[in-house]
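# fold the following for me, if possible:
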Amino acid sequence: MAFPLRPVLFAIDAETAHKMTIAALGAWAMTGPAFARSAAPSPRLATRVAGIDFANPLGLAAGVDKDGRAIDGLFALGFGSVEIGTLTPLAQPGNPTPRLFRLREDGAIVNRMGFNNGGLADALPRVIAARRRGVLGINVGANKDATDRIADYVHGVRTAAPHADYLTINVSSPNTPGLRDLQHGAALAALLAACVEVRGTTPLFLKVAPDLDHAAIDEVARAAIDAGIDAIIIGNTTIGRPATLRSRNAAEAGGLSGAPLAALARERLADFRTATGSALPLIAAGGIGDASEAYARIRAGASLVQLYSALAYEGPGMPARLLRDLDALLARDGFAHVADAVGAS
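Sure thing, here's the model as predicted:
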């Protein structure tokens, strides 16, 4: 069910509506008289991944709150984890506007934002001040004009580690030229080794694209295991365009997210489950819009799930609905804990 304010927000260009939503969530968390989840979380949904206790397996993917302006407001929606960013060492404006497009007929979004953010130093005071009623992840990347991108990631990991429950190395955005090259070969091995060296005790996740072929998936899985990465997020947006897309905005350049990404994201989750041999926790993202899809990803091997585009279409009540329905599905199938369902299919 769509939320009541959707017609109002959808009458505004997508990026302006997004900024307004984040500002409203940030203000609500600061001034709301009843800042709390509407219902106590089900013990069935609690889980432990990478040494971290999550109240539930539903996370908000990076990209929604790039600069950590609405952390508490987003947690209040019911998410077990919120991942902010992508944050780069220096502030950067990102790509020219317009750069965010709704594909209404398809329940999808195309973006070519380009890591627009105010930089790590600007965001961290908000992170420190947040009440953080859940697990907070910080997603780090490299500046577009960096001469040494690995050094940018190392700086991000070292700087953010003391303030995050986990860190994500994002090498999967299609909107920074050449960034996805870091998903391969010696460059990936060097990146992971350098970041692991400076992360201290903070768990380190790797976010990869859904557009990898089988050889690259095997390479990423081996590199992540060898480096001691704690989990893999599969994945980011896709540069592909399913033939079923109907919106005129489908032709816009950038990464596609939302419902049309679901089939590809499911395939890649299965591929990484095979490639890792269950040696690493997997986090599923891409096209998750309801409890049945979240449950299917969990049964296929995901320890956690993340969403982004569905929140834009379904509104702030969506996380609570998904969690309620997921709890019912687990109970129906006799699972006492969500972890028991991971890989059950």
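
# every contact and neighbour count from this point should use C-alpha atoms.
Will do.

# elements contacting the longest helix anywhere in the chain?
Counting residues, the longest helix found in the chain (DSSP state H) is helix 14-31. The contact analysis (3 or more CA pairs under 8 Å, 6 or more residues apart in numbering; DSSP states H and E) places helix 14-31 against helix 71-75, strand 100-103.

# please state the offset of it from the chain centre?
19 Å (CA atoms, centre = their mean, to the nearest Å).

# next SSE after it?
Note on helix 14-31: by DSSP states H and E, the next helix or strand toward the C-terminus is strand 47-49.

# what helices or strands is whichever helix or strand comes after that next one leaning on?
Going down the chain from strand 47-49, the next helix or strand is strand 52-54, by DSSP H and E. Contact here means 3+ CA pairs under 8 Å, 6+ apart; on that basis strand 52-54 packs against strand 47-49, strand 135-140.

# related to what we said a few turns ago, nearest to V342, of the helices and strands packed on helix 14-31?
helix 71-75 (23.8 Å; CA to CA).

# separation between P319 and Y308?
For P319, the distance to Y308 (CA to CA, to the nearest Å) stands at 11 Å.

# of those two, who's got more company?
P319 (26 against 21; other CA atoms under 10 Å).

# three-state assignment of the nearest residue to that one once chain neighbours are set aside?
Residue nearest to P319 in three dimensions, not counting chain neighbours: G78, with 5.9 Å by CA to CA, 6 or more residues apart in numbering. What DSSP: H, G, I helix; E, B strand; the rest coil gives for G78 is coil.

# all helices for the stretch 151-300 of the chain, in order.
Under the criterion DSSP state H, counting those that start in this stretch, the stretch 151-300 of the chain contains helices at 185-198, 214-227, 262-276, 291-299.

# in stretch 157-173, what's buried?
For stretch 157-173, a neighbour-count test (16 or more other CA atoms under 10 Å) marks 157-161, 163-173 as buried.

# please apply the same query to stretch 278-298.
280-291, 293-298.

# mind checking how far the nearest residue to P98 once chain neighbours are set aside is from A29?
Among residues not flanking P98 along the chain, E15 sits closest, at 8.0 Å (CA to CA, 6+ apart). Applying CA to CA, the value for E15 to A29 is 21 Å.

# centre of the chain versus stretch 124-141, how much separation?
For stretch 124-141, the distance to the chain centre is 14 Å (CA atoms, centre = their mean).

# would you do the same for the sequence below? I want to compare the two.
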Amino acid sequence: MMLYQKLARPVLFRVGRGDAETAHETTLRWLSRLSAQRQTRNALIKLNQVSAPVTVCGIPFPNPVGLAAGMDKNGAAIGAWPALGFGFAEIGTVTARPQPGNPRPRLYRMPKSEAFVNRMGFNNDGAQALAARLAAAPPVNCPLGISIGKSKDVPLEAAVEDYLHSMRTLYPFADYLAVNVSSPNTPGLRRLQDAEALGQLLGALTAEGERIAAGRRPHPVFVKIAPDLTESAIGQLLEVCHAHGVSGVIATNTTLGRDGVDPDEGAVAAQPGGMSGRPLTAVSREIVRFVHRETAGRMPIIGSGGVMTAADAEAMFDAGASLVQIYSGLVYGGPSVVRRSVRRYKRRSAGHRAPQASHRS
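Below is the predicted model of the structure:
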């Protein structure tokens, strides 16, 4: 970790003269080249993969630490993620239609706070382009989740068919589907977390999954929730998920709040958009704990948001997460965070530690 922080990260942060999105794109190009080099990729998988097998929703994962959505929206580097030690990768968020996203600059670093603010706006090549890329790609050495969201120019009343189009297009390539109704960067999207709208959407998606599966077990569907919801709203959301046979939740997306930011980075924090990284660590973990308690541990949870270190990952598992995802922690801590997190999980599993009681009021 120290080698990455002292050598690699300063170089990446200087790319594009401080433009965080340019650095992100440069990193993806490097990883895309790695993804295409089969021998190098396979050698790195043998070197970096820590075996800690777990089965969630019928899916066997080589380990429970995955890549969060947003890092690889268009599946450009899917072969590289298992080579960095990840046990699964979630790509996207992808929309039915290709869209450029919001105007740049739209991604901002806060190094002292170990955080980001972004207002990307679901910039992606669209579901059809992703399907073509995945069809041409060699087999991925880990389970693949695909996060789907609403196209910006589609009104909310037409959102169900928009999500269904993405689901139908990408279903053959996914091991599970994540339904993103919680990004703060698509106008009106979070209204889909309201019980009535969410029920209509999830009812349509789960029914379509059963139709596509044609008697086989349909792909699990996870709903990604916002960290800004009240416990009452989360409880209602969980009831809707249960009523429509949703497999689990991903907790959480980025936040509109700005608590936990270093005072020196207040000007960056004032940028509109969702914040991720260290300020989300405790918030996301407590929501995971709340969901685990409310569902009596019966609903699988993917813990995401503020997993910056192996200790953070372990705390997510202790709170009740079945799997965890990393994004900001990879940028600030480097790939060793993944391996360390898996090793922590193995030690924890050997001790059979149960989730801790909730302390949220």
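
# show me which of the buried residues of stretch 157-173 of structure 1 is closest to G107 of structure 1.
G107 of structure 1 has its nearest neighbour among the buried residues of stretch 157-173 of structure 1 in S173, at 20.4 Å by CA to CA.

# quick check: K207 of structure 1 touching R180?
No: look at K207 of structure 1 against R180 with CA atoms under 8 Å: they stay out of range, at 10.6 Å.

# just give me the match in structure 1 for L280 of structure 2.
Alignment note (TM-score structural alignment): L280 of structure 2 maps to L261 of structure 1.

# contacting residues around that match?
Residues in contact with L261 of structure 1 (CA atoms under 8 Å, 6 or more residues apart in numbering) are T237, T238, G286, G287.

# go with 6 Å
Counting by CA atoms under 6 Å, 6 or more residues apart in numbering, L261 of structure 1 touches G286, G287.

# and it, how far from S309 of structure 1?
L261 of structure 1 is 10 Å from S309 of structure 1, where distance means CA to CA.

# ok so, going back, okay, now the counterpart of the residue nearest to P319 of structure 1 in structure 2: neighbour count?
By TM-score structural alignment, G78 of structure 1 lines up with G85 in structure 2. Burial measure for G85 of structure 2: 29 neighbouring residues, criterion other CA under 10 Å.

# thought S51 was touching G85 of structure 2, still the case?
No: in this structure, G85 of structure 2 is not within contact of S51 by CA atoms under 6 Å, at 9.4 Å.

# tell me who's in contact with the spatially most central residue of structure 1.
By CA atoms, centre = their mean, structure 1 has its centre lying nearest to A61, at 2.2 Å. By CA under 6 Å, 6+ apart, the contact set of A61 of structure 1 is E83, Q306, L307, Y308.

# what residue in structure 2 is paired with N249 of structure 1?
Using TM-score structural alignment, N249 of structure 1 lines up with V268 in structure 2.

# so in structure 2, which strand runs the longest?
Taking DSSP state E as the assignment, the strand of structure 2 that covers the most residues is strand 88-94.

# what's the neighbour count on the aligned partner of I217 of structure 1 in structure 2?
Correspondence of I217 of structure 1 to structure 2, assessed by TM-score structural alignment: I234. Counted with other CA under 10 Å, residues neighbouring I234 of structure 2 total 22.

# quick check: I234 of structure 2 vs I250 of structure 2, distance?
12 Å.

# how about D262 of structure 2?
Noted for D262 of structure 2: a distance of 27 Å to I250 of structure 2, by CA to CA.

# the more surrounded of those two?
Counted by other CA under 10 Å, D262 of structure 2 and I250 do not tie: I250 has more neighbours, with 26 against 16.

# give the equivalent position in structure 1 for the more buried one.
Counting by TM-score structural alignment, I250 of structure 2 lines up with I233 in structure 1.

# swap in Y332 of structure 2?
Using TM-score structural alignment, the equivalent of Y332 of structure 2 in structure 1 is Y313.

# go on, V154 of structure 2?
Residue pairing (TM-score structural alignment): V154 of structure 2 is matched to A146 of structure 1.

# before we move on, back to that, who has more neighbours, E15 and A29 of structure 1?
Legend: neighbour count by other CA under 10 Å for E15 of structure 1 and A29, higher for A29 (21 against 17).

# nearest residue to that one other than its sequence neighbours?
Residue nearest to A29 of structure 1 in three dimensions, not counting chain neighbours: G73, with 4.6 Å by CA to CA, 6+ apart.

# just give me the neighbour total for that neighbour.
For G73 of structure 1, the number of neighbouring residues by other CA under 10 Å comes to 25.

# now it: how far from L269 of structure 1?
Counting by CA to CA - G73 of structure 1 and L269 of structure 1 are separated by 30 Å.

# again, but for F335 of structure 1
From F335 of structure 1 over to L269 of structure 1 the distance is 22 Å, taken as CA to CA.

# tell me which of the two has more neighbours.
Just comparing F335 of structure 1 and L269: by other CA under 10 Å the higher neighbour count belongs to L269, 25 against 16.

# give the contact list for the more buried one.
Listed by CA under 6 Å, 6+ apart, L269 of structure 1 has no contact partners.

# and with 8 Å instead?
Applying CA under 8 Å, 6+ apart, we find L269 of structure 1 in contact with I234, L282, A284, R297, A300, G301, A302.
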